[in-house]
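*Asks:* how would this look folded up:
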Amino acid sequence: MELTTIWFILIAVLWTGYFVLEGFDFGVGVLLPYVSRDEADRRLVVASIGPVWDGNEVWLLVAGGATFAAFPEWYATLFSGFYLPLFLILLALIARGIALEYRNKSDSTRGWDRTFFWGSLAPAFLWGVAFANIVRGVPLDARHEFTGNLLTLLSPYALLGGVTTLALFTFHGALFLTLRTNGELRQTSARIGRQAGLAAFLAGGLFLLLTQLNDPKPATWVTTVVAAAGIAAALALIGRRDGWAFTANTVAIVAITATLFGGLWPDVMPALDPANSLTVTNASSTPYTLSVMTWVAAIFTPVVLAYQAWTYWVFRRRLTAPRDESPVRQGS
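*Replies:* All right, here's what the predicted structure looks like:
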């Protein structure tokens, strides 16, 4: 297998990990005002992702760095053409991180909670818009420079992609909260999760159908996996099998990401005029650069994965909190 193919697959894996892990972070942020009755509930919701949210964002940093090193032409075209949406995502992520760090250090948490909500909702929607445009194709000239504008990126298909990721991540966040909390908060999360799951199933089904009609390369079995996993997640949630529900929805996110990247190959940035498309060949770095990167990835990736797995293992128990202002504690 050529190194360009290997790195395309690795970048797809990195984005998959980011959407799976950061996806429930976004969902928890979106659900904060809807599942919380009081400050004790809000502290519990925030605490559910407190030990892991910043580690989950590392997947985005590595995906961006790998794209820059392995496919610099792809990186340059993507960040110049999608400058405003990516800037808004970056701004939202910064605001979200600040809100998480400072909400417990302030006398009033309302403003920080609103910041956390919008800092979660905006990326959850905009990532879907961005990737829908990448899969559908964008206007590029012969020099692989983006020739469109912001309105070019806001087509109905792209907006549907944003609605799909927002609904899917909200469902993922609800499943995570049912897995990490007890009592009425878990029941409220499960109830909202059923509604979000239906929205994700409808929006995601329509989005995948349009993707298939636009480009027949994505395999039909992948769409079948997405549908089966989504149904399994909903049934498991109804049956109070929280772990199975979260796992099934994770499979659905993995399958959707595989569909998107499978639809791209061998392009990395399809153009409306296929002659101007960026491919794994004309967008890649030199073979020497890819070789060095491969050795570095082979050495350090297992270390990073082991550390993150250990973190999730340590904080695996459900959270409970008394109905007073005492700190959140880990429960069995």
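*Asks:* C-alpha from now on. contacts and neighbour counts both.
*Replies:* Noted.
*Asks:* close enough to count as contact, Asp25 and Ser48?
*Replies:* No - using C-alpha atoms under 8 Å, Asp25 makes no contact with Ser48, being 9.2 Å away.
*Asks:* how about the strands in the stretch 201-332 of the chain?
*Replies:* For the stretch 201-332 of the chain, applying DSSP state E, counting those that start in this stretch gives strands covering 267-269, 278-279, 319-320, 329-330.
*Asks:* can you tell me which of those strands is most buried?
*Replies:* strand 267-269 (a mean of 26; mean count of other C-alpha atoms under 10 Å).
*Asks:* show me what that one is packed against.
*Replies:* Packing contacts for strand 267-269, counted by 3 or more C-alpha pairs under 8 Å, 6 or more residues apart in numbering; DSSP states H and E, involve helix 72-81, strand 278-279.
*Asks:* in CSV: these, plus distance to Ala95.
*Replies:* Shown next, in CSV, are those (distance: least, C-alpha to C-alpha, whole Å):
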stretch, distance to Ala95
helix 72-81, 20
strand 278-279, 33
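*Asks:* Gly197 is nearest to which of these?
*Replies:* Closest to Gly197 of those is helix 72-81 (C-alpha to C-alpha; 31.0 Å).
*Asks:* which other helices and strands does the helix or strand just after that closest one contact?
*Replies:* Per DSSP states H and E, the first helix or strand lying C-terminal to helix 72-81 is helix 83-102. Helices and strands touching helix 83-102, by 3+ C-alpha pairs under 8 Å, 6+ apart, are helix 110-136.
*Asks:* by contact count, what packs against the helix it packs on?
*Replies:* helix 3-35, helix 83-102, helix 156-180, helix 242-264.
*Asks:* would you tell me which one of these is buried the most?
*Replies:* helix 156-180 (a mean of 27).
*Asks:* for that one, packing partners?
*Replies:* helix 3-35, helix 39-49, helix 110-136, helix 183-214, helix 242-264.
*Asks:* neighbours of the nearest residue to Arg180 once chain neighbours are set aside, how many?
*Replies:* Leaving aside its sequence neighbours, Arg180 sits nearest to Arg318 (C-alpha to C-alpha, 6 or more residues apart in numbering; 4.3 Å). Using other C-alpha atoms under 10 Å, the number of residues around Arg318 comes to 16.
*Asks:* thinking again about what came up before, distance to Tyr75 added to the strands of the stretch 201-332 of the chain, as a markdown table?
*Replies:* Formatted as a markdown table, the strands of the stretch 201-332 of the chain follow (distance: least, C-alpha to C-alpha, whole Å):
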| stretch | distance to Tyr75 |
| --- | --- |
| strand 267-269 | 10 |
| strand 278-279 | 11 |
| strand 319-320 | 40 |
| strand 329-330 | 42 |
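*Asks:* could you also give me the structure for this second sequence? I'd like to compare it with the first:
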Amino acid sequence: METFLGLDYPTLWFLVVGALFSGYGILDGFDLGAGAMHLFIKGDQNRRIALNAVGPVWDGNEVWLVIGGGTLFAGFPVFYATLFSAMYIPFMLFIMFIILRAISIEFRSKEEMKWWRTMWDVSYSISSGMIAFLLGVVLGNVLKGFPLDSNYEAIEPNLLMFLNPFSILVGLTSLALMMMHGAIYLTLKTEGKLFDKVVKMLEKCMIGFIIMFGILSVFTLIFQPHLAERFKDHPTLFFLPLIAILGIANIPRLARKQKYMQAFVFSSLTFSLLLILVAVQLYPNLLIAPNDPNNSITIYNAAASQKGLGLMLTIAAIGTPLVLAYTFIVYRVFWGKVKLDEHSY
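*Replies:* Got it, this is the predicted structure:
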């Protein structure tokens, strides 16, 4: 098996996919969170400001989702096929809410009627919240695993298979994390009375996330003990959850000191650290089969050919800096507090 820097190609591609989804979580996470809390912002002017805080960047943020999905399909086609067929309902709902969210942003301010704007405000907020929730639900099912046969197909999948207590908890925690992330972002983009309102909302979002994270952690240790086995076998890895906990604890400390840019950095790090924990818990598995570990999908039995992975790693090495440069330029251009004009949403 071919290697690079001491790592085999499937492991390298596993890291690439993880990095891309981490980037998506950080970037689209704050605008999904800001959207989920949109209905708690009162007044048409204030809602327009909140909408325009994410208006110039939300579609660019979703580029990371497209690239992440593409790399997953290209690198691990077996896992991609199994996951999307078994999780058909949540993924179709996910696509539906992405469409609703996009048209809500674009249509909301096209007419002056109050009912029109309220309708799209509701659509925008609910769709943003549901996207955040469904992303967590899918992640929860990946961590939990589900029965697979020898052909790596889900055994007797049903419409509500994806809704189980663990995946629902992961979904709610994901939503809480994104709302906290979005509230911090809005503190950087607003001023005056709206800023004061956002700060109060941020306090509630931080409390909500910490509570959900605590409940999920306890539930995982009790009902999903297989996720802690890697840490029991390698105690040195305990520094990862410790760093994650310290990073989360630092967010309210920075917020109280009104260091919102630093708080945003740490909430972004929280996304990355939690996904690193997921990667450590799973590796080398991609999807565990509780009924028969031999049927589990790993990075090796799900990977594309060595030649294909090598070629795609070269393309990723060229394309990733371009995407990062594009993202930096966009955020640099639209940095600062939101000012409404005739071109605003």
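*Asks:* before we move on, what SS does Asn158 of structure 2 have?
*Replies:* coil (DSSP: H, G, I helix; E, B strand; the rest coil).
*Asks:* that one matches what in structure 1?
*Replies:* Counting by TM-score structural alignment, Asn158 of structure 2 lines up with Asn149 in structure 1.
*Asks:* measure its match to Leu264 of structure 1 for me?
*Replies:* 22 Å (C-alpha to C-alpha, to the nearest Å).
*Asks:* tell me which of the helices and strands packed on strand 267-269 of structure 1 lies nearest to Met1 of structure 1.
*Replies:* Here strand 278-279 is closest among those (C-alpha to C-alpha), at 16.1 Å.
*Asks:* which residue numbers in structure 2 go with the closest one?
*Replies:* Mapped onto structure 2 using TM-score structural alignment, strand 278-279 of structure 1 covers residues 297-298.
*Asks:* so what's the residue count around Phe300 of structure 1?
*Replies:* Neighbour tally, Phe300 of structure 1, other C-alpha under 10 Å: 10.
*Asks:* counterpart of it in structure 2?
*Replies:* Checking TM-score structural alignment: Phe300 of structure 1 goes with Gly319.
*Asks:* tell me how far its match lies from Gly214 of structure 2.
*Replies:* 38 Å.
*Asks:* also Trp116 of structure 2?
*Replies:* Trp116 of structure 2 is 40 Å from Gly214 of structure 2, by C-alpha to C-alpha.
*Asks:* same question for Leu186 of structure 2.
*Replies:* 25 Å.
*Asks:* also Gly182 of structure 2?
*Replies:* Where Gly214 of structure 2 is concerned, Gly182 of structure 2 sits at a distance of 20 Å (C-alpha to C-alpha).
*Asks:* likewise for Ile222 of structure 2?
*Replies:* Taken as C-alpha to C-alpha, the span from Ile222 of structure 2 to Gly214 of structure 2 is 13 Å.
*Asks:* then Ile67 of structure 2?
*Replies:* Where Gly214 of structure 2 is concerned, Ile67 of structure 2 sits at a distance of 32 Å (C-alpha to C-alpha).
*Asks:* neighbour count winner among those two?
*Replies:* Counted by other C-alpha under 10 Å, Ile67 of structure 2 and Gly214 do not tie: Ile67 has more neighbours, with 18 against 12.
*Asks:* on that earlier part again, the helices and strands packed on helix 110-136 of structure 1 into JSON lines, with extra columns for distance to Arg136 of structure 1?
*Replies:* Output for those, formatted as JSON lines (distance: least, C-alpha to C-alpha, whole Å):
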{"stretch": "helix 3-35", "distance to Arg136 of structure 1": "17"}
{"stretch": "helix 83-102", "distance to Arg136 of structure 1": "17"}
{"stretch": "helix 156-180", "distance to Arg136 of structure 1": "8"}
{"stretch": "helix 242-264", "distance to Arg136 of structure 1": "9"}
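*Asks:* among those helices, which is nearest Ala66 of structure 1?
*Replies:* helix 3-35 (6.8 Å).
*Asks:* and that closest one, what other elements does it pack with?
*Replies:* helix 39-49, helix 53-70, helix 110-136, helix 156-180, helix 183-214, helix 242-264, helix 287-314.
*Asks:* okay, the ones you listed in TSV with distance to Phe82 of structure 1 next?
*Replies:* TSV is the format used below for the helices and strands packed on helix 3-35 of structure 1 (distance: least, C-alpha to C-alpha, whole Å):
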stretch	distance to Phe82 of structure 1
helix 39-49	29
helix 53-70	14
helix 110-136	8
helix 156-180	13
helix 183-214	21
helix 242-264	17
helix 287-314	25
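*Asks:* out of those helices, nearest to Thr279 of structure 1?
*Replies:* The nearest among the helices and strands packed on helix 3-35 of structure 1, by C-alpha to C-alpha, is helix 242-264 at 9.0 Å.
*Asks:* in structure 2, what residues pair with that closest one?
*Replies:* Residue span in structure 2 matched to helix 242-264 of structure 1, by TM-score structural alignment: 260-282.
*Asks:* the matching stretch vs structure 1, average distance?
*Replies:* Once fitted to structure 1, stretch 260-282 of structure 2 is off its aligned match by 1.1 Å on average (mean C-alpha distance after the TM-score superposition for structure 1).
*Asks:* swap in stretch 176-185 of structure 2?
*Replies:* Counting by mean C-alpha distance after the TM-score superposition for structure 1, stretch 176-185 of structure 2 comes out at 0.5 Å.
*Asks:* what's that stretch aligned against in structure 1?
*Replies:* By TM-score structural alignment, stretch 176-185 of structure 2 lines up with residues 167-176 in structure 1.
*Asks:* contact partners of that stretch?
*Replies:* For stretch 167-176 of structure 1, the surrounding residues in contact (C-alpha atoms under 8 Å, 6 or more residues apart in numbering) are 23-31, 124, 189-190, 192-194, 196-197, 199-201, 203-204, 237, 242, 245-246, 249-250, 253.
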